[in-house]
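Colleague: output the structure for:
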Amino acid sequence: MSRVPPSLSSPDALVPVRALDFVMYNTKDMHGTRAFYQKLFGFQPGEEWEDFWSEFATAPLTLCLNDGTSRQGDPKWDWHGAACVALAVDDVPSAIAQCREHGVTILIEPVETRVCWMAWIADPAGNRLCLHSRKNGTAG
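Modeller: As a prediction, the model looks like this:
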C-alpha cells in the first residue's frame, strides 16, 4: 500500500498529523485476547513481536494488542490502562522535540523498530498518544 493520505492537521499545526495509524489495547493475556479477536471477528494476524505486541490486518486502521507485563522490570513499558491511538507523523524525533518545546509530557522517547519509529506522549488528561512513522512511508 503506497497511498499517502493528506494531512489531518491544519496548516499551522506544531506537529502535523497525516493519519491515524493504529489503536492499541492492553492485555495481560495475549494468547486469550488474540484468540478472542481471531475467533469472534475472524481478524487475520498482522505483525507480531514475541508475546509483547500483536497486530491484526484491519486496514486502513490497525488494531494492536500489547502485553506490557512481558517487559517487567522496565517501567516505561508497563502499559496498563485505556486504549492508545497512534498518530502518523513525518518525523518522530522532530515531533518529540516540538512537544518538549511546548511542555508536553514525554512518556517514552523515540524508539526505532525494524518497521517504524514511535514515541509516546500524554495529553493534559493523562491519555497516552503514540507518535508513529512507518519506514515504508505509508500512513493510515
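
Colleague: hey, let's count contacts and neighbours off CA atoms from now on
Modeller: OK.

Colleague: how much space between the residue nearest in space to the middle of the chain and D21?
Modeller: Using Cα atoms, centre = their mean, the residue of the chain that lies closest to the mean C-alpha position is A86, 3.9 Å off. When Cα to Cα, to the nearest Å is the yardstick, A86 and D21 sit 5 Å from each other.

Colleague: what do the two both touch?
Modeller: Common contacts of A86 and D21 (Cα atoms under 8 Å, 6 or more residues apart in numbering): H132.

Colleague: can you tell me what sits against the longest helix seen in the chain?
Modeller: Under DSSP state H, the helix in the chain containing the largest number of residues is helix 30-41. Contacting residues not belonging to helix 30-41 are listed as T27, F43, Q44, P45, D51, F52, S54, L65, N66, D67 [Cα under 8 Å, 6+ apart].

Colleague: does the residue nearest to the centre of the chain belong to a helix, a strand or coil?
Modeller: With DSSP: H, G, I helix; E, B strand; the rest coil as the basis, A86 sits in strand.

Colleague: looking at it, it is touching L20, isn't it?
Modeller: Yes. A86 sits in contact with L20 when judged by Cα atoms under 8 Å, with a separation of 5.8 Å.

Colleague: and the residue nearest to the centre of the chain, what does it touch?
Modeller: By Cα under 8 Å, 6+ apart, the neighbours of A86 are L20, D21, F22, V23, M24, L129, C130, L131, H132.

Colleague: and this one, please, so the two structures can be compared:
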Amino acid sequence: MPSPFVWFDNMTETRHDTTHFLHAMFGWQSKDIGPITFLTADGADTPFAATCDTLEGISGWVPYIEVDDLPTAIVQAKRHGATIIAENVKGPAGDASFIRDPGGSAMALWKRAEGV
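Modeller: From the prediction side, this is the model:
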C-alpha cells in the first residue's frame, strides 16, 4: 500500500462556513450529499476529503488510515494506549472506527468495503 492515509474529514460545527472557506482559499469544489460535503480538487473526478459535523467532540481535520483488519486494529490501538471514540461507523466505501491516540489526536482506522 503506497500510503495508509486514504481520506480526510474536516469535522466542524459550521460545515457550510468551513466548506465556503476551503472553496475560496483552495478552489476545492463541493458536493453536499446530506450528512457530509465531498471536496474535489479543481479538475478532478474523485473527492479526496469531506466536511462534516463533529463527532463525539472531535473537530478539525481527521485522517483516515486504511487497515487490513478493523477489529484487530482496534485491539492494537487499545493495547498501545488509544481511546476509542466510536467503533464500526458504516460509510459508503467502508467502515471506520474513530480513536484518539495517547497524545490526544483523533484519527479514523478504516477498512475498505468489499468490491470498492
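
Colleague: TM value for the aligned chains?
Modeller: These two chains, once laid on top of each other, score a TM-score of 0.73 by TM-score structural alignment, normalised by the length of the second structure; 113 aligned residues with a Cα RMSD of 2.8 Å.

Colleague: buried only: go through the contacts of A86 of the first structure for me.
Modeller: With burial judged by 16 or more other Cα atoms under 10 Å, the buried subset of those is L20, D21, F22, V23, M24, L129, C130, L131, H132.

Colleague: now those as JSON lines including secondary structure and distance to H80 of the first structure?
Modeller: Supplementary listing: those in JSON lines, determined by DSSP: H, G, I helix; E, B strand; the rest coil; distance: Cα to Cα, whole Å:
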{"residue": "L20", "secondary structure": "strand", "distance to H80 of the first structure": "21"}
{"residue": "D21", "secondary structure": "strand", "distance to H80 of the first structure": "20"}
{"residue": "F22", "secondary structure": "strand", "distance to H80 of the first structure": "17"}
{"residue": "V23", "secondary structure": "strand", "distance to H80 of the first structure": "14"}
{"residue": "M24", "secondary structure": "strand", "distance to H80 of the first structure": "11"}
{"residue": "L129", "secondary structure": "strand", "distance to H80 of the first structure": "13"}
{"residue": "C130", "secondary structure": "strand", "distance to H80 of the first structure": "14"}
{"residue": "L131", "secondary structure": "strand", "distance to H80 of the first structure": "18"}
{"residue": "H132", "secondary structure": "strand", "distance to H80 of the first structure": "19"}
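
Colleague: about what we covered before: quick one: the corresponding residue of the second structure for the residue nearest to the centre of the first structure from D17 of the second structure, how far?
Modeller: Under the alignment defined by TM-score structural alignment, A86 of the first structure is paired with Y64 of the second structure. From Y64 of the second structure over to D17 of the second structure the distance is 23 Å, taken as Cα to Cα.

Colleague: quick revisit: got the contact list for the very next helix or strand once past the longest helix of the first structure?
Modeller: Of the helices and strands lying after helix 30-41 of the first structure in sequence (DSSP states H and E), the nearest is strand 45-49. The list of residues contacting strand 45-49 of the first structure from outside it, by Cα under 8 Å, 6+ apart, reads Q38, S54, E55, F56, A57.

Colleague: how about the fourth one, what's its match in the second structure?
Modeller: F56 of the first structure maps onto L39 of the second structure when the alignment is built from TM-score structural alignment.

Colleague: what secondary structure does A77 of the second structure sit in?
Modeller: On the basis of three-state DSSP, A77 of the second structure is classed as helix.

Colleague: for burial, what's the neighbour tally of the counterpart of it in the first structure?
Modeller: Taking TM-score structural alignment, A77 of the second structure has C99 as its aligned residue in the first structure. Around C99 of the first structure sit 16 other residues, with neighbours defined as other Cα atoms under 10 Å.
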